[in-house]
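> sequence? don't have it. structure:
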């Protein structure tokens, strides 16, 4: 199968220019302030608020401290987002923090960021959301005990396979699934917060009173509090997704920071009050012993209408898996464009214009993550490694200020904020390593496996002819099986036309 490689002006993230009489198609600046806020809020609010409360409360040891953890995590998220806003308009490239780390710290650091995202972050995130979906579907069928692990894994795998098929089949189908699931997400959260306020008005606020809120069954431990922050940070994951579409923002110098100022406080408010609502209907012990807190909450406060809650959360988490599959292809494309991933991952189906190889790879890696059904261990994996690279990226902001002080920065935040973020970052990583050395150590070890892979596959350019022929043969075989090619100008124009019609 003949393929047309992506070069310069012809890639989908480049500007629309004319070169040698040919017109390239690029992404347009069509995302305004409202859409930017929707991207941030929609990507942050997913499964986290329905699964992380247990982990946060268990490690924080008291209701009062757990609510403080949720609020501080929101504040730290806002600071990190502001630092990313400066980087986003200073280095206006697709790929988000992968591009920033690569430009500031070099090819190897950028590759390791991509490597860990491909192997750990996206697959783990999708596995956690799929397992949350399974928990909320099956928990009503097992009211007096936890659902069997095997059942959880099988249903999570079915969810993942169905959504991979949807995303491979049609971008329009995937976006329609996302629209429906977003409605379910908002319904569930609105119900939880409103019913929580009703509970407070009825006088059910025992665990919110200061003398009870900070009651603990064990002493506070700095390491466990760090794990509470990791669990909470999972629920705030997705705050940096707007940086993946900086090139498409209308007036990014105004709308990028403004969207952050609006969206992060809204999400923080929703998360804090959702957790307030939970403890109006159940004790801390009951919350910790439940893997589906929203189901238990619905059973306690909604009576015969309690079935609405598991259905709403299941729809929400179903959409969370779908949204993660949708966004992962952009990172795969950015990595393949830089030569850090096989070119196969930048290919799309000849008729459907969907990134089938990238979707199949992330599906397979997520299925491997489902070998464990312990969501909270998986959250510690992804939380630790995510925060590790968030800190590296924010440190890059300071390095760039020192290295290129005169570089044009349309958005320039005070260096106080990246310093505050990095101080919190050091605390979080040090005490997380102390509390969970095996989990965090394995995450770091997986990241470091990227070094020999980089040396072999990227740095070593004079590979034997037989090696290149073998890679080429595998690539062409996969092209024929998946019916995919590199995006060309005609296909991109057709895809744009279809999108406009729909």
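Great, that's in hand. Just so it is clear, the structure is predicted and the values come from calculations on it, not from any experiment.

> For the rest of this, base every contact and every neighbour count on C-alpha atoms.
Will do.

> Go ahead and flag the most central residue of the protein.
residue 238 (4.3 Å; C-alpha atoms, centre = their mean).

> Helix, strand or coil: sort out it for me.
Recorded secondary structure, residue 238: coil (DSSP: H, G, I helix; E, B strand; the rest coil).

> how about it, what does it touch?
Each residue near residue 238 by C-alpha atoms under 8 Å, 6 or more residues apart in numbering is listed here: 40, 43, 44.

> what do you get if the cut-off is 10 Å, keeping everything else the same?
39, 40, 41, 42, 43, 44, 45, 46, 324 (C-alpha atoms under 10 Å, 6 or more residues apart in numbering).

> do the same with residue 49
189, 232, 234-236, 270-272, 274-275, 293-294, 313.

> Same question for residue 482.
Residues near residue 482 by C-alpha under 10 Å, 6+ apart: 168, 347, 348, 349, 350, 355, 356, 357, 360, 476.

> Now tabulate those in JSON lines and tack on neighbour count.
Putting those into JSON lines (neighbours: other C-alpha atoms under 10 Å) gives the following:
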{"residue": "168", "neighbour count": "25"}
{"residue": "347", "neighbour count": "29"}
{"residue": "348", "neighbour count": "24"}
{"residue": "349", "neighbour count": "20"}
{"residue": "350", "neighbour count": "16"}
{"residue": "355", "neighbour count": "30"}
{"residue": "356", "neighbour count": "25"}
{"residue": "357", "neighbour count": "24"}
{"residue": "360", "neighbour count": "19"}
{"residue": "476", "neighbour count": "19"}
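
> Against that first model, consider the following:
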């Protein structure tokens, strides 16, 4: 047999193996799992459609819409252009979410981007995704959101005085521990928190919107224009791209439901349906909230403000000075709950793939919650609270978020080419993932051009995971490492009453 024939046979075998991996996951449960494991899987599916909508909406809407919409306005140049950017950012995020809906119904397992990149591109790219998201981005996001919650919760108490640094961090740490404890105790409990605070933050935004629209209908329209508010700073493509970057960053969290798809009831129906419901809600509230800000506050005042919603309240009614910080606290608390709940599922998926300590993938034998993974992410977030400049970590790795999203959608296109006949409950038009991928490439390049130093530091952090990956691979075959790993697993089993998923008690 000549070399071409050998290569053809090898490709055929590789393709067949890939098909077998996917078809095995697509078979009915009784064909691939024993009765005990399937019962456990059924018990874990506690996230309803309403919970799924709350996860998406609650994770997207955090403190940003109350504090700093000025990033979009400063680069869009005018209030009219800024509103268009907000609307297009929502549409773009919805398109990305639909691409992820197709991925989530093909690869129906928790872990989100990590699971998709693992299936499409293999171990190393998946580990780098795990490395960046679970070790840095997620805990840093938890720390930042917790600090924002604590700052605005304490602000009414201290009035015009600065909020003490230590008090902020202590309250942030208490908030992290509380929400981690709730997620450890009950999936339904965490979902109740998410539902309640999602409704509360929507009500808070609704109040802002109603007050702003009342001013609009009273005839206050002088701030609504497409004319640049600074005559010497006309709109250009570079600034417009930065405006979109700020807008899209505010929509971060649209893919969080994919992280917990193993626990979603009827995922083939509820995943896309939750996206169809949640994304228009967020986009509508974001556009109307910004419209309200622009009606009441002039562009120069928005640019100068450190908390736009507080400025908005002071311009209308003095009592809102005390209410707006409460709105921000409610919003950040719900957002932090969503981040905490979903981050642990990525850790657990990585552990089940052998790229994290095995114990991090264990579930509580009765509660069926990933307690070790939740505690690990909480520990990292608490550690980052000790650093005064935790915000810089997110700046360094903001490009990585779009790099990961682009890699996931590239995996979608690859699977369409490699496995065209695999059952796809959802199949979005090809133009959608292609357009999304092009935009992701653009969004990766923007910070590289605008902030090359921060991006360079971020690239170094990402590449630092390469030797760690090979070290893990090498040590996994070591009897000594395995011995200590087994000891740690037994310690977690004894202390936390957890066990591997495939041996859960029913």
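Received it, and whenever you're ready, just let me know what you need. Bear in mind that the values here come from a model prediction, so they are computed numbers and not experimental data.

> Do you have the helices of the stretch 1-150 of structure 2 handy? List them.
For the stretch 1-150 of structure 2, applying DSSP state H, counting those that start in this stretch gives helices covering 3-26, 29-32, 35-44, 49-60, 64-67, 70-76, 79-106, 113-121, 123-132, 138-158.

> so which of those helices gets nearest residue 335 of structure 2?
Minimum separation from residue 335 of structure 2 across the helices of the stretch 1-150 of structure 2 (C-alpha to C-alpha) falls at helix 49-60, 4.6 Å.

> for the residue opposite residue 247 of structure 2 in structure 1 once aligned, helix, strand, or coil?
Alignment note (TM-score structural alignment): residue 247 of structure 2 maps to residue 232 of structure 1. Under the three-state scheme (three-state DSSP), residue 232 of structure 1 adopts helix.

> Pretty sure residue 232 of structure 1 sits against residue 74.
Yes: Residue 232 of structure 1 is in contact with residue 74 according to C-alpha atoms under 10 Å; the separation is 8.9 Å.

> neighbour-wise, which of the two wins?
The neighbour comparison of residue 232 of structure 1 against residue 74 (other C-alpha atoms under 10 Å) goes to residue 232, with 30 against 24.

> check contacts around the more buried one.
Residues near residue 232 of structure 1 by C-alpha under 10 Å, 6+ apart: 48-49, 51-57, 66, 69-74, 226, 271, 379, 383.

> which of these are buried?
48-49, 51-57, 66, 69-71, 73-74, 226, 271, 379, 383 (16 or more other C-alpha atoms under 10 Å).

> Select, out of the helices of the stretch 1-150 of structure 2, the one closest to residue 499 of structure 2.
Nearest of the helices of the stretch 1-150 of structure 2 (C-alpha to C-alpha): helix 35-44, 12.2 Å.

> Name the residues of that closest one that are buried.
So for helix 35-44 of structure 2, counting by 16+ other C-alpha under 10 Å, buried means 37, 38, 40, 41, 44.

> which element is residue 441 of structure 2 on?
Using DSSP states H and E, residue 441 of structure 2 falls within helix 431-450.

> typed the wrong thing, it's residue 426 of structure 2
For residue 426 of structure 2, there is no host helix or strand (DSSP H and E).

> And it, what's its match in structure 1?
Aligning on TM-score structural alignment places residue 426 of structure 2 opposite residue 411 in structure 1.

> Could you verify my assumption that residue 198 of structure 1 touches residue 302?
No: in this structure, residue 198 of structure 1 is not within contact of residue 302 by C-alpha under 10 Å, at 11.0 Å.

> Overlap of the contact sets of these two?
Common neighbours of residue 198 of structure 1 and residue 302 (C-alpha under 10 Å, 6+ apart) are residue 192.

> Could you say whether residue 223 of structure 2 sits in a helix, a strand or coil?
Residue 223 of structure 2 is classified as coil under three-state DSSP.

> What about it, how many residues nearby?
Residues lying near residue 223 of structure 2 (other C-alpha under 10 Å) number 19.

> Alignment lookup: it to structure 1.
Match for residue 223 of structure 2 (TM-score structural alignment): residue 207.

> try residue 459 of structure 2
With TM-score structural alignment as the criterion, residue 459 of structure 2 matches residue 444.

> The longest helix belonging to structure 2: average distance to aligned residues in structure 1?
Assignment by DSSP state H gives helix 320-352 as the longest helix of structure 2. Following the fit onto structure 1, the mean deviation recorded for helix 320-352 of structure 2 is 2.0 Å by mean C-alpha distance after the TM-score superposition for structure 1.

> continuing past that helix, what's the next helix or strand?
By DSSP H and E, the next helix or strand past helix 320-352 of structure 2 is strand 363-364.

> In CSV, list the buried residues of helix 35-44 of structure 2 along with distance to residue 277 of structure 2.
Below are these laid out as CSV (distance: C-alpha to C-alpha, whole Å):
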residue, distance to residue 277 of structure 2
37, 32
38, 30
40, 29
41, 26
44, 23
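
> which residues does residue 235 of structure 2 contact?
By C-alpha under 10 Å, 6+ apart, the contact set of residue 235 of structure 2 is 75, 76, 77, 78, 81, 227, 228.

> if we go to 8 Å?
The neighbours of residue 235 of structure 2, taking C-alpha under 8 Å, 6+ apart as the test, are 75, 76, 77, 228.

> Just name the closest of those residues to residue 449 of structure 2, please.
Using C-alpha to C-alpha, the contacts of residue 235 of structure 2 come closest to residue 449 of structure 2 at residue 75, 15.7 Å.

> Stretch 337-347 of structure 2 aligns to what range in structure 1?
With TM-score structural alignment as the criterion, stretch 337-347 of structure 2 aligns to 322-332.

> quick one: contacts of that stretch?
Residues contacting stretch 322-332 of structure 1 (C-alpha under 8 Å, 6+ apart): 43, 94-95, 114, 122, 125-126, 163-164, 167, 174, 177-178, 244, 341, 345-346, 355, 358-359, 362.

> now swap in stretch 75-90 of structure 2 and tell me
72-73, 223-230, 233-235, 239-240, 242-244, 247-248, 251, 279-280, 282-284, 286-287, 290-291, 294, 299.

> again, 7 Å this time
By C-alpha atoms under 7 Å, 6 or more residues apart in numbering, the residues outside stretch 75-90 of structure 2 that reach it are 72-73, 224-229, 234-235, 239-240, 242-244, 247-248, 251, 283, 287, 294.

> Equivalent analysis for stretch 300-315 of structure 1, please.
Under C-alpha under 7 Å, 6+ apart, the answer for stretch 300-315 of structure 1 is 133, 136-137, 181, 184-185, 187-188, 281, 294-295, 298-299.
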